[in-house]
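Novice: coordinates only, sequence not included:
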């Protein structure tokens, strides 16, 4: 997976240009560089080899000169706010064809997996690279389900939260708390190479943490739900599927031989499969950024959980439902559309950072919704959602911006199944633990070892200046430049 980085090479102006390279002329110095192109990418470190002397000896900024803080002699930097076009690693896990609305897991189209596979089978595929045989899957499923039980002390931990604590706050804390039980998995305590050796013992230790995190994800999520409900916790059952066990822990009220509805169980399993991974999204990147310090996997997963909590990521499906509630009836859609175009309202559930056409998951979600609604009855917001979809797809404002519906409309299914709104992000986290672990494992085993992620910055602040004594300072004005006053209650 890993390849040595290729620096750029300075060449004479008349030298032949090799194919598979990018020729750059630095007009500051007149030098010409050839940068190798591999997999339609160039190494940022190759750009760093393009340097120039300071064009100004001044210590202050000017239009024509450089500042010392620009570090011009140290080489050119690449500015990419928000990682719009930066590849941070080589991966074999997931490929998204954003232009054509395609998504492939280890080469398999997501549509095929949604029809023929299950969440746990796809989890095996994501983490280990191939579909398991029956024997392999039986062992895999047994280990994951075996590790779903948590320590009895966890009950005290969950009861320590306020009755109205958001379940994502509870779950984020729970993943970090879980790591305190497994010192064997902490590189800070056992040696920083316990997961990077790649030998049989190291792989076994890594796999055990994977079993634990995937197995316990449903249990921790169900406990976060039940503590909000003021209900007793449920021990994970035996003999049920991954999604079935989760629903059992959520809804079991003590009745004998209770089993979740098979249609809802399958629907949740499909949604789990769809949410298991999605390349280097914000939360997966957070897990890798955190994991690059060689912290234990529980802390890395907790960091990913916190990242997913945000309304631009995992909180989006909750935002969709709140948006539909605010719209109300289908006849209110035109006015809402106009308000969005005037930037008076925010449109949720449309558009995607990667997909330039439709999100392939949205078609699977629609089919799954039809099956669920046969059991639960149609959600009253469905007609509003469809009216919004139809209006947006016909409006040039949205078409020109490629704002097609995305997967966040799965909130309608969650709502129909009875999940509370603030639990929607939790239903995102539970399956996404799989994708996070797949990327974490790949990084631990990558060629050349793990390098801590340390992005560069472009410093545009004040240059070097001398300290001013308190009595001689001039006050700085401006809302963003002074602390805000806060009113305190009695």
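Specialist: Done, it's in. Everything numeric here is computed off the predicted structure, so don't read it as measured data.
Novice: please count neighbours and contacts with C-alpha atoms only from this point.
Specialist: Noted.
Novice: which of the helices or strands spans residue 104?
Specialist: Per DSSP states H and E, residue 104 falls inside strand 102-105.
Novice: that strand: which residues count as buried?
Specialist: Residues of strand 102-105 classed as buried by neighbour count (16 or more other C-alpha atoms under 10 Å): 102-105.
Novice: what does stretch 241-260 give?
Specialist: Applying 16+ other C-alpha under 10 Å to stretch 241-260 flags 241-250, 252, 260 as buried.
Novice: here's the one I want to compare it with:
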């Protein structure tokens, strides 16, 4: 199977010599990528001292911790050039869309690949707003949460709960090719779930907000925009002819548009990983919401505000940055896994922030944020590490100025990201060759084969990471442990 090392220059191949065997392999390069499965051909006899768990005879595995340079699919949706600070939806620069488009129009673009005509957009808008209403039974579901439950925990649960209403959208009930056939009926079923999820995302989020406020839920209004309806459902308390402030409505719509998609981020990948099992889209989107909950992803803008609060006044910034350099503190809102210069969304958000602050007044943390921004951008430590402000640095300040509680920030990220999740999910369902379940490989470095040891012959392992931590119990648990009663049992083998 080997080919000469001196293959003609200019051919789209990669020549690899396996020095274990002396064989040379020619691996095709397609779209500046190589297939990881091609390396399975690079097999070799296992050396006498080598672990059998390495499975050397079965070919090389490609190790990529954290997916730093692994492409999991071919996509037509979003392009990012992290070095140049470029973000495009379906080829359109994010700057143009933020200036001229709106969230629902951009949603159509992301999901279907082109900007809608006037009639197409009107139908799309009307269908989404029509499907924003939630079944009345959902009120009981939301009321079942504790009064102080985190709104992302509520939203994640609600998205999964939503799928229980639509048996026609469940491949486990309707057949595993429900969304992959690509015929008229399959596409119609798929698109109806997309419309439902986008339409109800704001309603579920608003219900999560109001249950925390101890308020009655609000039926989605008619005649308002997507962002306007969201604000109405969160804030309306019975006032006649209530209309959200247009500046705040526009700002929220811009933020929704900017957060709609961001290529193969953690939550989008979670949606596709779960979706590859051909589960219903509600469960897949709920998985994306759970992924977004983390502070390294959707919780980053909340972390920024907590960081700024901890810094306090602008004069405390130098000491904070020194603590960051010593790894004693964490700098949130700077740097990005993809962007190595600046996040193009951050400039748009900064401009949007100015518009919001004109009517809300400047947030008390703004001066601290500006001092932190200016100091970090002049410090060689952060410059050399390419730690520029990202979208989370400014968006949290906007949300705070608009009066949203800190723990609601990730929800304001999740609502628009539903669009991106669904765009990638739909693309995967319709990809050429069908859907193959995602099943990453691992490099096993654990113990080799060993025999079972009887309980009385075992030697205790005392290492902290290899034994359970001591669980602290409440008073009632302690008393119950000390009590005796009929049926009391003790753990035993």
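Specialist: Sure thing, it's come through. Just so it is clear, the model here is predicted, and its values are computed rather than measured.
Novice: can you pull the TM-score for these?
Specialist: For this chain pair, the superposition-based TM-score is 0.96 by TM-score structural alignment, normalised by the length of the first structure; 474 aligned residues with a C-alpha RMSD of 0.9 Å.
Novice: before we move on, the earlier item: the strand holding residue 104 of the first structure vs the second structure, average distance?
Specialist: Once fitted to the second structure, strand 102-105 of the first structure is off its aligned match by 0.4 Å on average (mean C-alpha distance after the TM-score superposition for the first structure).
Novice: about what we covered before: could the buried residues of stretch 241-260 of the first structure be laid out in a markdown table, adding distance to residue 325 of the first structure?
Specialist: Below are these laid out as a markdown table (distance: C-alpha to C-alpha, whole Å):
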| residue | distance to residue 325 of the first structure |
| --- | --- |
| 241 | 33 |
| 242 | 31 |
| 243 | 28 |
| 244 | 29 |
| 245 | 31 |
| 246 | 28 |
| 247 | 26 |
| 248 | 29 |
| 249 | 29 |
| 250 | 25 |
| 252 | 29 |
| 260 | 28 |
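Novice: tell me roughly how far the helix or strand where residue 199 of the second structure lies lies from the first structure on average.
Specialist: If you go by DSSP H and E, residue 199 of the second structure is part of helix 184-213. By mean C-alpha distance after the TM-score superposition for the first structure, the fitted helix 184-213 of the second structure averages 0.3 Å away from its aligned residues in the first structure.
Novice: which part of the first structure matches that helix?
Specialist: Counting by TM-score structural alignment, helix 184-213 of the second structure pairs with residues 200-229 of the first structure.
Novice: what of stretch 343-362 of the second structure?
Specialist: The aligned range for stretch 343-362 of the second structure is 359-378, by TM-score structural alignment.
Novice: swap in stretch 373-382 of the second structure?
Specialist: Per TM-score structural alignment, the counterpart of stretch 373-382 of the second structure in the first structure is residues 389-398.
Novice: just the buried residues of the matching stretch, please?
Specialist: 389, 392-393, 398.
Novice: okay, and the aligned partner of residue 287 of the second structure in the first structure sits in which element?
Specialist: In the first structure, the residue paired with residue 287 of the second structure according to TM-score structural alignment is residue 303. Using DSSP H and E, residue 303 of the first structure sits in helix 297-308.
Novice: other SSEs contacting that helix?
Specialist: helix 167-179, helix 282-291, helix 424-444 (3 or more C-alpha pairs under 8 Å, 6 or more residues apart in numbering; DSSP states H and E).
Novice: my read is residue 422 of the first structure is in a helix, agree?
Specialist: Yes - assessed with DSSP: H, G, I helix; E, B strand; the rest coil, residue 422 of the first structure lies in a helix.
Novice: ok so, going back, any idea of the angle the helix holding residue 303 of the first structure forms with helix 200-229?
Specialist: Calculated by axes from the mean of the first three to the mean of the last three C-alpha atoms, to 10 degrees, helix 297-308 of the first structure forms an angle of 50 degrees with helix 200-229.
Novice: what's the average distance of helix 297-308 of the first structure to the second structure?
Specialist: For helix 297-308 of the first structure, the mean deviation from the second structure after alignment is 0.4 Å (mean C-alpha distance after the TM-score superposition for the first structure).
Novice: buried ones in that helix?
Specialist: Neighbour-count burial for helix 297-308 of the first structure flags 297-308 (criterion: 16+ other C-alpha under 10 Å).
Novice: nearest to residue 487 of the first structure, of the residues you listed?
Specialist: residue 306 (28.8 Å; C-alpha to C-alpha).
Novice: what distance do you get for that closest one to residue 299 of the first structure?
Specialist: Residue 306 of the first structure sits at a distance of 11 Å from residue 299 of the first structure (criterion: C-alpha to C-alpha, to the nearest Å).
Novice: residue closest to the middle of the second structure?
Specialist: Closest residue to the average C-alpha location of the second structure: residue 267 at 2.4 Å, with C-alpha atoms, centre = their mean.
Novice: residue range for stretch 60-70 of the second structure in the first structure?
Specialist: Under TM-score structural alignment, the match for stretch 60-70 of the second structure is residues 76-86.
Novice: ends of the matching stretch, what's the gap?
Specialist: End-to-end distance for stretch 76-86 of the first structure, by C-alpha to C-alpha: 15 Å.
Novice: skipping its backbone neighbours, what lies nearest residue 336 of the second structure in space?
Specialist: residue 390 (6.8 Å; C-alpha to C-alpha, 6 or more residues apart in numbering).
Novice: what stretch of the first structure does stretch 124-138 of the second structure fall on?
Specialist: Per the alignment by TM-score structural alignment, stretch 124-138 of the second structure matches residues 140-154 in the first structure.
Novice: mind listing what's buried along the matching stretch?
Specialist: Here stretch 140-154 of the first structure shows 140-141, 143-150 as buried, counting by 16+ other C-alpha under 10 Å.
Novice: could you do stretch 204-213 of the second structure as well?
Specialist: Under the neighbour-count rule (16+ other C-alpha under 10 Å), stretch 204-213 of the second structure has 204-212 buried.
Novice: chain center to that stretch, what's the gap?
Specialist: Between the centre of stretch 204-213 of the second structure and the centre of its chain there are 21 Å (C-alpha atoms, centre = their mean, to the nearest Å).
Novice: this completes my enquiry, with thanks.
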